[in-house]
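A.B. asks: can't give you the sequence, but here's the structure:
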């Protein structure tokens, strides 16, 4: 009888601890400072340091972004993904934008667990892959950078073509 009472108490205790609340699946916006300090992004700084963007391309980006003050870059990324788009393309694009002196308030990085996470651009952008890089002009998608076009060395020209 004591064993039965103990088993019932354990079952009640275990079920009382379970939650039926939905998990928050909203994307989290990260600043450059957070990117360099967030544990899931430990690879980010190392990849940025190894990449050197083409100076002509950097100048083109600087000119294009200066001329179009309503233009911004939105990057959606899954930090736990070990794919080359996340581990290489994303930090190389960021390094290129930084070298072009693009104001980081015009670059939004959204950390996501999956393509289905909620984000503020859902009415305009439907994500099918991560990472996803979009250039918006006055809130409208102007261009995107696709991982399929990335060759391990052309991140700078891909983002330059998107912002021009």
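C.D. replies: It's in. Just so we're clear, the structure is a prediction, and the values are computed from it rather than from any experiment. Numbering: from 1, shown residues only.

A.B. asks: From now on I want contacts and neighbour counts done on CA atoms only, so please keep to that.
C.D. replies: Fine.

A.B. asks: moving C-terminal of the helix or strand hosting residue 14, what's the next helix or strand?
C.D. replies: Using DSSP states H and E, residue 14 sits in helix 2-17. Using DSSP H and E, the helix or strand that follows helix 2-17 towards the C-terminus is strand 28-30.

A.B. asks: who's in contact with that next one?
C.D. replies: Strand 28-30 has contacts (C-alpha atoms under 8 Å, 6 or more residues apart in numbering) with 108, 109, 110, 111, 112.

A.B. asks: Look up how far residue 34 lies from the fourth one.
C.D. replies: Just to be clear, that refers to residue 111. Note on residue 111: its distance to residue 34, by C-alpha to C-alpha, to the nearest Å, is 11 Å.

A.B. asks: what do you get for the first one?
C.D. replies: As judged by C-alpha to C-alpha, residue 108 and residue 34 stand 12 Å apart.

A.B. asks: Looking at those two, which has the bigger crowd around it?
C.D. replies: A direct count of neighbours by other C-alpha atoms under 10 Å for residue 108 and residue 34 places residue 108 higher, at 18 against 11.

A.B. asks: now that one, what's its secondary structure?
C.D. replies: Here residue 108 is recorded as strand under DSSP: H, G, I helix; E, B strand; the rest coil.

A.B. asks: One more to weigh against that first structure:
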């Protein structure tokens, strides 16, 4: 009986999110440059399990925020859990991410790792990092800024999709 109640609640939640996404899509038809509508669309896509689509659309939202001359450090796209952690996925929109492609490191999205429980604590921030040279992506890794330094937790294919990066982050956290 409990499973049936859970299934019904999950179905209702999915229907509500689907309806909200339709409202956002309609609003975007009349206000296509509204960065907040694009941001909300990203969150709804992520919540609906369309994580890659959310990440892809976050790049559109970033462009709309830049065009509107509105600065945000990041957009929280969504959350997922492991048996030990709650992990918030943030699409970064700092100066490096807002700048034109150049040489150096850009961190398109990050994973803020929290303990579970009534009073969660932030324990780590892991970044998906892209290394640029001559305006082209040449490397990618999972890394973290640590007290003025940097830790690299492993190279990944620069063309990796979100699910691959997410899996790698979960593997790093399991160590």
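C.D. replies: Sure thing, it's come through. These numbers come from a predicted model, not from an experiment.

A.B. asks: TM value for the aligned chains?
C.D. replies: Laid over one another, the chains give 0.31 as their TM-score (TM-score structural alignment, normalised by the length of the first structure), with 86 aligned residues with a C-alpha RMSD of 4.8 Å.

A.B. asks: quick one, strands of the first structure?
C.D. replies: Assigned by DSSP state E, the first structure shows strands spanning 28-30, 71-77, 107-111, 132-137, 140-145.

A.B. asks: Quick check: which of those is nearest to residue 16 of the first structure?
C.D. replies: Smallest distance to residue 16 of the first structure across those (C-alpha to C-alpha): 30.0 Å, for strand 28-30.

A.B. asks: what about the longest helix in the second structure?
C.D. replies: Secondary structure assigned by DSSP state H gives helix 2-30 as the longest helix of the second structure.

A.B. asks: Other residues contacting whichever helix or strand comes after that helix?
C.D. replies: Going down the chain from helix 2-30 of the second structure, the next helix or strand is helix 35-47, by DSSP H and E. For helix 35-47 of the second structure, the external contacting residues (C-alpha under 8 Å, 6+ apart) are 17, 20-21, 24-25, 27-28, 51-55, 57-58, 60-62, 64-65, 68, 75-79.

A.B. asks: so helix 35-47 of the second structure versus helix 2-30, what angle?
C.D. replies: Orientation note: helix 35-47 of the second structure sits at an angle of 150 degrees relative to helix 2-30 (axes from the mean of the first three to the mean of the last three C-alpha atoms, to 10 degrees).

A.B. asks: Show me what counts as buried in helix 35-47 of the second structure.
C.D. replies: Buried residues in helix 35-47 of the second structure, counted by 16 or more other C-alpha atoms under 10 Å: 35, 37, 38, 39, 40, 41, 42, 43, 44, 45, 46, 47.

A.B. asks: Same check on stretch 58-70 of the second structure?
C.D. replies: For stretch 58-70 of the second structure, burial by neighbour count (16+ other C-alpha under 10 Å) applies to 58, 59, 60, 61, 62, 63, 64, 65, 66.

A.B. asks: did I read that right, the fifth one in a helix?
C.D. replies: Yes: per three-state DSSP, residue 62 of the second structure lies within a helix segment.

A.B. asks: re earlier: could you dump the buried residues of helix 35-47 of the second structure into JSON lines with distance to residue 106 of the second structure added?
C.D. replies: Formatted as JSON lines, the buried residues of helix 35-47 of the second structure follow (distance: C-alpha to C-alpha, whole Å):
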{"residue": "35", "distance to residue 106 of the second structure": "21"}
{"residue": "37", "distance to residue 106 of the second structure": "25"}
{"residue": "38", "distance to residue 106 of the second structure": "22"}
{"residue": "39", "distance to residue 106 of the second structure": "20"}
{"residue": "40", "distance to residue 106 of the second structure": "23"}
{"residue": "41", "distance to residue 106 of the second structure": "24"}
{"residue": "42", "distance to residue 106 of the second structure": "20"}
{"residue": "43", "distance to residue 106 of the second structure": "22"}
{"residue": "44", "distance to residue 106 of the second structure": "25"}
{"residue": "45", "distance to residue 106 of the second structure": "24"}
{"residue": "46", "distance to residue 106 of the second structure": "22"}
{"residue": "47", "distance to residue 106 of the second structure": "25"}
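
A.B. asks: Which one of those is nearest to residue 12 of the second structure?
C.D. replies: Comparing the buried residues of helix 35-47 of the second structure against residue 12 of the second structure with C-alpha to C-alpha places residue 47 closest, at 13.5 Å.

A.B. asks: so how far is residue 5 of the second structure from the closest one?
C.D. replies: Per C-alpha to C-alpha, residue 47 of the second structure is found 20 Å from residue 5 of the second structure.

A.B. asks: same thing with residue 26 of the second structure?
C.D. replies: 32 Å.
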